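J.: show me the folded form of this:
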Amino acid sequence: MATGSTGAATTDFLPGFDRHRIETAPGVTIHARAGGSGPPVLLLHGHPQTLSTWHAVAPRLAQSRRVVAMDLRGYGDSDKPPGGERHAHYAKRAMAADAAAVMRALGHDRFAVVGHDRGGRVAHRLALDHPDAVARIVVLDIAPTATMYARTDKDFATRYFWWFFFIQPEPLPERLIGADPEYFLRHHVTTQSKTPGSPSEALFAEYLRCYADPACRHAICEDYRAAAGIDLEHDAVDADARIAVPLLALWGAEGVVGRTYDVLETWREKARDVSGRALPCGHTLQEEAPDAVFAELSAFLG
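T.: Down below sits the predicted model:
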């Protein structure tokens, strides 16, 4: 049975944005916020964030665009279904189908998509599975999933240990994280951010509200289990596919991804028209360097 998060948000990080709950699959309802008018753009968060991560970017984009931010299934206030056989309910294919369904329900058949972290992986699959729906794609602080697994070394495995911790069989990671969710979450976000004071305590409290839900923690592990299994199978089938629409890659100059990979080259292996650059921050660009992210998005989205 699908479940939502425990408790209500204490802070509204997107005031003025409409609230929507949209059924995208049997037993799965996605929480979304929408604001502004103009060409549509979809914002997809990563782990351990929620749609509130866009609080410093979305309102500014909404001055000239119709902005939709959604909680990925398993995160925030979206439903958290069981993982299913081979964790397929958390395959990026399933999450991309959610995104396409949300945008269709809101009247948008073709749109730009911006994805950070896990959301960037969903955006990548969205562009492959729903090419007619995606007009442009932006990925924040990631290299392609298959590339990162294929080129894993000791340094990457040490810095991104949760990629290999979360995928352990249930219930090992769920129980260990559940022993002290606040400590684990704070350690995670503070080590990835290279900007003092980011995230704010209010934003951290919002993430903790969701992370405190055992269903959320389980869903997060299912997300990563899918990434290490069924997602790689889907990626292997599409190994020669190339995203046809323009792709912008941005990454944190002080983060692991930018220091480990030639980010633009990894995306040129997956897309035909790639541009981008590093920004002076850590992993969570939209929180640490929102002005720079907004400027880049405004120029790229046109």
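J.: CA atoms for contacts and neighbours, from now on please.
T.: OK.
J.: so when I look at V113, I'm seeing a strand, right?
T.: Yes - counting by DSSP: H, G, I helix; E, B strand; the rest coil, V113 is found in a strand.
J.: that one against V138, yeah?
T.: Yes - the criterion here is C-alpha atoms under 8 Å, and V113 meets it with V138 at 6.3 Å.
J.: which neighbours do these two have in common?
T.: A123 (C-alpha atoms under 8 Å, 6 or more residues apart in numbering).
J.: let me see the ranges of the strands in the stretch 151-300 of the chain.
T.: Counting by DSSP state E, counting those that start in this stretch, residue ranges of the strands within the stretch 151-300 of the chain are 247-252, 274-279.
J.: tell me which of these is the most buried.
T.: Each of the strands of the stretch 151-300 of the chain was scored by mean neighbour count; the highest is strand 247-252, a mean of 25, by mean count of other C-alpha atoms under 10 Å.
J.: packing partners of that strand?
T.: With contacts taken as 3 or more C-alpha pairs under 8 Å, 6 or more residues apart in numbering; DSSP states H and E, strand 247-252 sits against strand 134-140, helix 256-260, helix 263-268, strand 274-279.
J.: to compare against the first, here's the next sequence to fold:
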Amino acid sequence: MQDHVRALGPAPLMPGFRLLDADVGDGVTIRAAIAGDGPPLLLLHGHPQTHVTWRKIAPALARRFTVIAPDLRGYGDSSKPAGGGDHAAYSKRAMARDQVALMRLLGHERFPVVGHDRGGRVAHRMALDHPSAVERLAVFDIAPTATMYARADRAFATQYFWWFFLIQPAPLPERMILADVEFFLREHVERQNKIAGATEPEAFAEYLRCYRSPDGVHAVCEDYRAAASIDLEHDAADAVRRVEAPLLALWGARGVVGRTYDVLATWREKALDVRGGALDCGHTLQEELPDETLEQIEAFVLRKQ
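T.: Below you'll find the model as predicted:
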């Protein structure tokens, strides 16, 4: 393991956590924060965040679990490979493979996974591609990708415009975002959060640090381009399959997903054992309502619900 995992020191904004870099194959390095010594728990962030999005709940979780909070491929301080003509390098299949490799390097063959936003999409693919690895699956404020595209209407496209903006051919969205990165990022975060101040200046500064990278902006676009192309191909091929692991779906009652879809119904089309509900917040549950989100995670992972 020592040849593939390098310790880096304390994790900023994550009390008690230490950083590491893990070589997960194909030239990809995944940055992760880790703490605790209990059973493993994998936390996957969304866009435009990094592992720092778990800062309000990860220390409490680390009292019960070994918490691993990585930066997804293309985000934070993880590798940002070229997407390729078919965007396969940012397929959720590739991103899920990274995280399974990371967990195996750390000695964890089977584990629960919690994914917010893009991290939830990676976790969904992980549960299909690596069912023996995923013990339990929680997804935050998403409906399945294929469902959201298939049922998109004008209202959804207006509110989630970046789903259609970021997938435009390079370098159009990249150059437009890089013209004023901070404005774009602030608009995105503040539009999705419904509880003011949920993303503190220090956390926003960390997201902005990572988002300023041209490679990072390109990787974000590739993530969304993959979701609108190769990910849909993978989903179509698995249309009749169902996630076998118990699945918890939580969403923000004030957000677009909860107002647009019957979230539990969409996941019952994709998984065998689904439960969940809404929290009184916007898109970023772990930042807006950390105490309630922590309670839900612990109850689900500890099999109390």
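J.: hmm, back to that, which of the strands of the stretch 151-300 of the first structure sits closest to T195 of the first structure?
T.: strand 247-252 (10.8 Å; C-alpha to C-alpha).
J.: ok now the closest one, how far from the chain's centre?
T.: 14 Å (C-alpha atoms, centre = their mean, to the nearest Å).
J.: how about stretch 216-229 of the second structure?
T.: Relative to the chain's own centre, stretch 216-229 of the second structure is displaced by 13 Å; criterion: C-alpha atoms, centre = their mean.
J.: ok, stretch 195-211 of the second structure next?
T.: Relative to its chain's centre, stretch 195-211 of the second structure lies at 16 Å (C-alpha atoms, centre = their mean).
J.: which bit of the first structure covers that stretch?
T.: Per the alignment by TM-score structural alignment, stretch 195-211 of the second structure matches residues 195-211 in the first structure.
J.: ok, and what's touching the matching stretch?
T.: 5-7, 9-11, 48-50, 52-53, 75-77, 181-182, 185-186, 189-190, 193, 216-217, 281-282, 287-288.
J.: what's the helix or strand for the residue most central in space within the second structure?
T.: Centroid-nearest residue in the second structure, with C-alpha atoms, centre = their mean: G119, separated by 1.7 Å. G119 of the second structure belongs to helix 118-129 when elements are defined using DSSP states H and E.
J.: how big's the offset between that helix and the first structure?
T.: Mean deviation of helix 118-129 of the second structure relative to the first structure after superposition (mean C-alpha distance after the TM-score superposition for the first structure): 0.2 Å.
J.: packing partners of that helix?
T.: If you count contacts as 3+ C-alpha pairs under 8 Å, 6+ apart, helix 118-129 of the second structure packs onto strand 40-44, helix 92-105, strand 111-116, strand 134-140.
J.: and these: which comes nearest A237 of the second structure?
T.: Closest approach to A237 of the second structure among those (C-alpha to C-alpha): helix 92-105, 12.7 Å.
J.: could you give the angle of the closest one to strand 111-116?
T.: 140 degrees (axes from the mean of the first three to the mean of the last three C-alpha atoms, to 10 degrees).
J.: mean shift between helix 92-105 of the second structure and the first structure?
T.: Following superposition, helix 92-105 of the second structure is found to deviate from the first structure by 0.3 Å on average (mean C-alpha distance after the TM-score superposition for the first structure).
J.: same for that helix, what does it pack against?
T.: Against helix 92-105 of the second structure (3+ C-alpha pairs under 8 Å, 6+ apart) you get strand 18-25, strand 28-35, helix 118-129.
J.: quick one: the helices in the stretch 101-250 of the second structure?
T.: Assigned by DSSP state H, counting those that start in this stretch, the stretch 101-250 of the second structure shows helices spanning 118-129, 145-150, 154-159, 162-165, 172-178, 181-192, 201-211, 214-227, 230-237.
J.: tell me the buried residues in the first one?
T.: The reference is to helix 118-129 of the second structure. Across helix 118-129 of the second structure, burial judged by 16 or more other C-alpha atoms under 10 Å covers R118, G119, G120, R121, V122, A123, H124, R125, M126, A127, L128, D129.
J.: okay, V113 and V138 of the first structure: which has more neighbours?
T.: V113 (30 against 25; other C-alpha atoms under 10 Å).
J.: and of the helices and strands packed on helix 92-105 of the second structure, who's closest to A82 of the second structure?
T.: Of all those, strand 28-35 comes closest under C-alpha to C-alpha, at 11.0 Å.
J.: okay, the angle between the closest one and strand 40-44?
T.: Using the same axes, to 10 degrees: strand 28-35 of the second structure against strand 40-44 is 120 degrees.
J.: reformat the helices of the stretch 101-250 of the second structure as a markdown table; add distance to P40 of the second structure.
T.: Converted to a markdown table, those look like this (distance: least, C-alpha to C-alpha, whole Å):
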| stretch | distance to P40 of the second structure |
| --- | --- |
| helix 118-129 | 15 |
| helix 145-150 | 27 |
| helix 154-159 | 36 |
| helix 162-165 | 32 |
| helix 172-178 | 36 |
| helix 181-192 | 29 |
| helix 201-211 | 25 |
| helix 214-227 | 26 |
| helix 230-237 | 27 |
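J.: so for L105 of the second structure, which of those helices sits nearest?
T.: Closest approach to L105 of the second structure among the helices of the stretch 101-250 of the second structure (C-alpha to C-alpha): helix 118-129, 16.5 Å.
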